[in-house]
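J.: Sequence and computational prediction follow.
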Amino acid sequence: MLGPALGILRDRQFRLLFLGRTVSLFGSAFAPIALAFAVLDLTGSASDLGLVVAAGFVPQVVFILVGGIWADRLPRHHVMVVSDLIAGSAQAAIAMLVLTGVAEIWQLVALQVVRGVASSFFFPAAQGIVPQVVSAERLQEANALLGLTRSSTAVLGTAAGGILVAAIGSGWALAFDAATYFLGAVFLLGLRLSRNLTMPEQNFLRELREGWDGFRSRAWLWGIVVQFAFVNAAYVGAWAVLGPVVAEDELGGAAAWGVILAAGAVGTIVGGLIALRFRPERLLLWATLSVIPFALPLVLLSFPAPAVAIGLAAFVAGVGSPLFGVFWDTAMQEQIPADQLSRVYSYDMLGSFVFIPLGAAVAGPISTLVGVTETLVGAATIVVVATLLVLLIEEVRTLRRRGLPDPKP
């Protein structure tokens, strides 16, 4: 099944992009577990953990539009290299603080801000670069393989991260993450992209407006972004902040949480394999339906159900994640002009990320006020309602893959 799809790896440009992303993502899979339990070991506070998680997202809200403009202006692989080096340095500093036993919450927050700034430049460039290294007819395969490597590294990384944190502590896991950022930058440096594919420097506000016009003119685009503004805030706040707390109190700690996350990552591998072969005509309809299962693990975590049951629910949700991601990215790359792609992606990311810091920051206090169970059920409800509402937009239900004829009335 994978033979024809893997043939894209024979292309040097895509292979270097693939390797650079794979190495960095493997290390990054350690980071959520390592950082979460570093904070819990330091203060034991869900609110402190929420602040640290939020600190990584706030700069993305502030700088993501700037990152999109520079990713359209400059060679996108150069933007990615510099971003990797900065993020790796921030993670290395956190690792040193944790390993030497002198870490304080304000230091972790400040360094997560630095990493967040780097991410705000990296992601628009990473999304915009794919059509530059593969042909239009291979976009879905390329997106699926990039998603599949993200899933595969998550399986290995989260499982190994949970074991490593439980065995020798979170500092070494964070140090490993830093090293993989640096190695990933080495692979990306090998890419050779034509400067003709970059945009000449113009007026900053004009470039910003061009990206906004490309974003607001498509109802399917802004509608799904609004959906994910609420879905991401609810899901990240509940899962990333309250999940480790429930695991620590009820499920056995870091090792159990690592197994649950790994089960979700296995689901993303299955979803990625499906995305390699399944080519629906209505990309956005299938993408949206793939989001509904995200609510399942939140509901089971609220009881909490046994770790095995939560892991199975995380697996089902994991299958949906790459299906949404691959179909969404392919639709974006087919529908948006190449010279605007990073800027339009930056508006996508801004809208999708805008409430994540709030969701992460308030998850702990809300759970203290109304209870962990009620907070998790509320988050699951937001995921389902927001997803069903976006189906009211006609283009979400009917937009067809480019190159296919529109159905006759």
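T.: Arrived safely. Computed from a predicted structure; not experimentally measured.
J.: all contacts plus neighbour counts: C-alpha atoms, from now on.
T.: Will do.
J.: ranges for the helices of the stretch 151-300 of the chain?
T.: Listed in chain order, the helices of the stretch 151-300 of the chain (DSSP state H, counting those that start in this stretch) span 170-189, 204-216, 219-236, 243-246, 254-277, 283-289, 295-302.
J.: among those, which is nearest residue 384?
T.: Closest to residue 384 of the helices of the stretch 151-300 of the chain is helix 295-302 (CA to CA; 6.7 Å).
J.: Touching the closest one from outside, list them.
T.: Helix 295-302 is contacted by residues 235, 238-239, 243, 246, 309-311, 313-314, 317, 372-374, 376-377, 379-381, 383-384 when judged by CA atoms under 8 Å, 6 or more residues apart in numbering.
J.: can you tell me how far residue 354 sits from residue 388?
T.: Using CA to CA, to the nearest Å, we find residue 354 at a distance of 20 Å from residue 388.
J.: These two: which has the busier surroundings?
T.: residue 354 (21 against 14; other CA atoms under 10 Å).
J.: Run a quick neighbour tally on the nearest residue to residue 373 once chain neighbours are set aside.
T.: Beyond its immediate neighbours in the sequence, the residue positioned closest to residue 373 (CA to CA, 6 or more residues apart in numbering) is residue 302, lying 4.3 Å away. Residue 302 has 22 neighbouring residues, counting by other CA under 10 Å.
J.: and here's the other structure:
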Amino acid sequence: MSGNGAAGTAEGRPSFRAVFAVREFRPLFGTYTLSTIGDELARVALTVLVYQRTDSPLLSAFTFALSFLPWALGGPVLATIADRFPRQRVLVVSDVLRAGLVAAMAVPGTPLPVLLALLFAVSLCAPPFESARSALMADVLEGERYAVATSLTNVSLQVAQVVGFVAAGALVTAFDPSVVLLLNAATFVVSALWLSVGLQRRPAPIEPTDEPSSVWRETGEGLRLIGRSPRLVAIIGLLWTGTLFANAAEGIAAPLTDDLGEGAVALGVLLAANPLGVTVGGLVVARLLGTTRAERLMPVLVVLSLAPVLLAGLVALAAGPGRGAYGLVVALLFVAGLGASWTIPLNVAFVQAVPPAVRGRAFGVAVSGLYGVQGLGALGAGLAAERVPAAAVVAIAGGLGLVAVVPPLLALARTRPAVAGRHRTAGPSVS
């Protein structure tokens, strides 16, 4: 592993420069950022397209959620591919497949059911890709370098979402959605090439044995690992519950923006508000607070990630159409994003509690549930918005979330002393 001579911070934490000095981190970081931008371009383009064709909040939310559902339906199984085959090969093949499928989606006049089927197929590539990428991060970085790299990756994710959402709003207004989809396909091509030349070719992590193995057995091992550890149950419970309610409003962003009297560009800005807040909050956590201090502040941050969602829904519901209401809603969602930086110290706690030998499987379980609740939350919000105003659904999500996160927060506090000092090696990112 390289980059040992790079400078660190005054407190001994590695600097961002020290992390980027690790050669293999650069393609893992860069391609993740690039692909995320492309994904958000496609997600907004398809959501707007479906809402324009059907005028249905439920179908619009279903389109937004569809890219998350493969994680819920088969994520833990698909994620084991990252442990069964060379991880660099898994990354490259996944990107090549996604480039071809998204290019097929860009064919003009493609029927809506075919577009949705292709979107689902593209999403099936995500679990093995994300599991392999995260496990490789743990292979090339360790200790505090990994913690800083995780913060950088989380911040990069939010910046990429901001850029993707804002750009998508502008591009959908100016061009046909097919152009936006072709741009997404191009990001996967560039990513595949960069990963092909920028990463070492390592053998598959699982050594061949005389005893037959299967993805089902490995998936079961990951599930049993989580179930046996009260600490991991608490961490994942908080991750899934907080994400479910904090992000549910994304699924009905199109009808909410429409109710506020705004168009496609405003939709992109609305969707970008929360990840922009997470970007700023993540930088504060990474460079000023540190993960230990941030973990002590986690209950405050969790509340900050949900209370503004409740207020945003109430403001939108009371005010109705009007630029004043729209601006205040965007500001509140930005503040909610600041609070959502609680995922960074939670990720470090997850890493410390997971043995390195089962990184891919544990990651697959955690992130499968994470994406699954995002999809289910968006679907639930869309279903509710068929009967009540979208703003009311946003307020309900924020209020219910504030109640639902209390049990996992208490469980996390109870289990903290029991695992002090365990498994402090690098591990996968669950956020």
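T.: That came through fine. Note that this is a predicted model, so its numbers are computed, not measured.
J.: Can you give me the TM-score here?
T.: Once superposed, chain against chain, the TM-score is 0.87 (TM-score structural alignment, normalised by the length of the first structure); 398 aligned residues with a CA RMSD of 2.7 Å.
J.: Now the buried members of the contacts of helix 295-302 of the first structure.
T.: 235, 238-239, 243, 246, 310-311, 313-314, 317, 372-374, 376-377, 379-381, 383-384 (16 or more other CA atoms under 10 Å).
J.: Looking at those, which are in strands?
T.: Applying DSSP state E to those, no entry is found in strands.
J.: Just to be sure, which of the residues you listed are found in helices?
T.: Using DSSP state H, the members of those that fall in helices are 235, 243, 246, 310-311, 313-314, 317, 372-374, 376-377, 379-381, 383-384.
J.: Find the nearest non-adjacent residue to the counterpart of residue 60 of the first structure in the second structure, please.
T.: Aligned by TM-score structural alignment, residue 60 of the first structure pairs with residue 71 of the second structure. In space, residue 71 of the second structure comes closest to residue 368 once its chain neighbours are excluded; the distance is 4.3 Å by CA to CA, 6+ apart.
J.: Just the buried residues of the helix or strand harbouring that neighbour, please?
T.: Secondary structure from DSSP states H and E places residue 368 of the second structure in helix 359-385. For helix 359-385 of the second structure, the neighbour count (16+ other CA under 10 Å) marks 359-385 as buried.
J.: Report how many residues lie close to the closest residue to residue 371 of the second structure other than its chain neighbours.
T.: In this structure, residue 371 of the second structure finds its nearest non-sequential neighbour in residue 68, 5.0 Å apart by CA to CA, 6+ apart. If you count neighbours by other CA under 10 Å, residue 68 of the second structure ends up with 26.
J.: With residue 41 of the first structure instead?
T.: There are 12 residues near residue 41 of the first structure, going by other CA under 10 Å.
J.: now for residue 159 of the second structure: what does it line up with in the first structure?
T.: Matched by TM-score structural alignment, residue 159 of the second structure corresponds to residue 152 in the first structure.
J.: Leaving out sequence neighbours, find the closest residue to its match.
T.: Residue 152 of the first structure sits nearest to residue 269 (CA to CA, 6+ apart), 6.0 Å away.
J.: show me what contacts the counterpart of that neighbour in the second structure?
T.: Correspondence of residue 269 of the first structure to the second structure, assessed by TM-score structural alignment: residue 279. The contact partners of residue 279 of the second structure, by CA under 8 Å, 6+ apart, come to 154-156, 158-159, 337-338, 341.
J.: Would you reformat these as TSV and include distance to residue 202 of the second structure and neighbour count?
T.: Converted to TSV, the contacts of residue 279 of the second structure look like this (distance: CA to CA, whole Å; neighbours: other CA atoms under 10 Å):
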residue	distance to residue 202 of the second structure	neighbour count
154	25	24
155	28	25
156	26	22
158	30	26
159	30	22
337	37	31
338	38	26
341	33	31
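J.: Tell me the one among the residues you listed nearest to residue 26 of the second structure.
T.: residue 156 (12.2 Å).
J.: from what I can see that closest one touches residue 34, true?
T.: No - with contacts defined as CA atoms under 8 Å, residue 156 of the second structure does not count as touching residue 34, sitting 9.6 Å away.
J.: In the second structure, what residue corresponds to residue 115 of the first structure?
T.: Counting by TM-score structural alignment, residue 115 of the first structure corresponds to residue 122 in the second structure.
J.: Repeat that for residue 166 of the first structure.
T.: When the second structure is aligned by TM-score structural alignment, residue 166 of the first structure is paired with residue 173.
J.: I'd like to know how many residues surround that match.
T.: Residue 173 of the second structure has 15 nearby residues by other CA under 10 Å.
J.: What's the local residue count around the closest residue to it other than its chain neighbours?
T.: Nearest residue to residue 173 of the second structure, sequence neighbours excluded (CA to CA, 6+ apart): residue 264, at 6.4 Å. If you count neighbours by other CA under 10 Å, residue 264 of the second structure ends up with 21.
J.: What of residue 21 of the second structure?
T.: Neighbour count of residue 21 of the second structure, defined by other CA under 10 Å: 17.
J.: Give the aligned equivalent of it in the first structure.
T.: If you follow residue 21 of the second structure across to the first structure using TM-score structural alignment, you land on residue 10.
J.: what's the answer for residue 262 of the second structure, then?
T.: Using TM-score structural alignment, residue 262 of the second structure lines up with residue 252 in the first structure.
J.: wait, what's in contact with its match?
T.: So residue 252 of the first structure contacts nothing (CA under 8 Å, 6+ apart).
J.: How about residue 275 of the first structure?
T.: By CA under 8 Å, 6+ apart, the neighbours of residue 275 of the first structure are 140-141, 144, 322-323, 326.
J.: now these in JSON lines, with secondary structure and distance to residue 195 of the first structure?
T.: Converted to JSON lines, those look like this (DSSP: H, G, I helix; E, B strand; the rest coil; distance: CA to CA, whole Å):
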{"residue": "140", "secondary structure": "helix", "distance to residue 195 of the first structure": "25"}
{"residue": "141", "secondary structure": "helix", "distance to residue 195 of the first structure": "25"}
{"residue": "144", "secondary structure": "helix", "distance to residue 195 of the first structure": "27"}
{"residue": "322", "secondary structure": "helix", "distance to residue 195 of the first structure": "31"}
{"residue": "323", "secondary structure": "helix", "distance to residue 195 of the first structure": "32"}
{"residue": "326", "secondary structure": "helix", "distance to residue 195 of the first structure": "27"}
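J.: Closest to residue 127 of the first structure out of these?
T.: Looking across the contacts of residue 275 of the first structure and measuring by CA to CA, the closest to residue 127 of the first structure is residue 326, at 11.3 Å.
J.: how many neighbours does the closest one have?
T.: Residues lying near residue 326 of the first structure (other CA under 10 Å) number 27.
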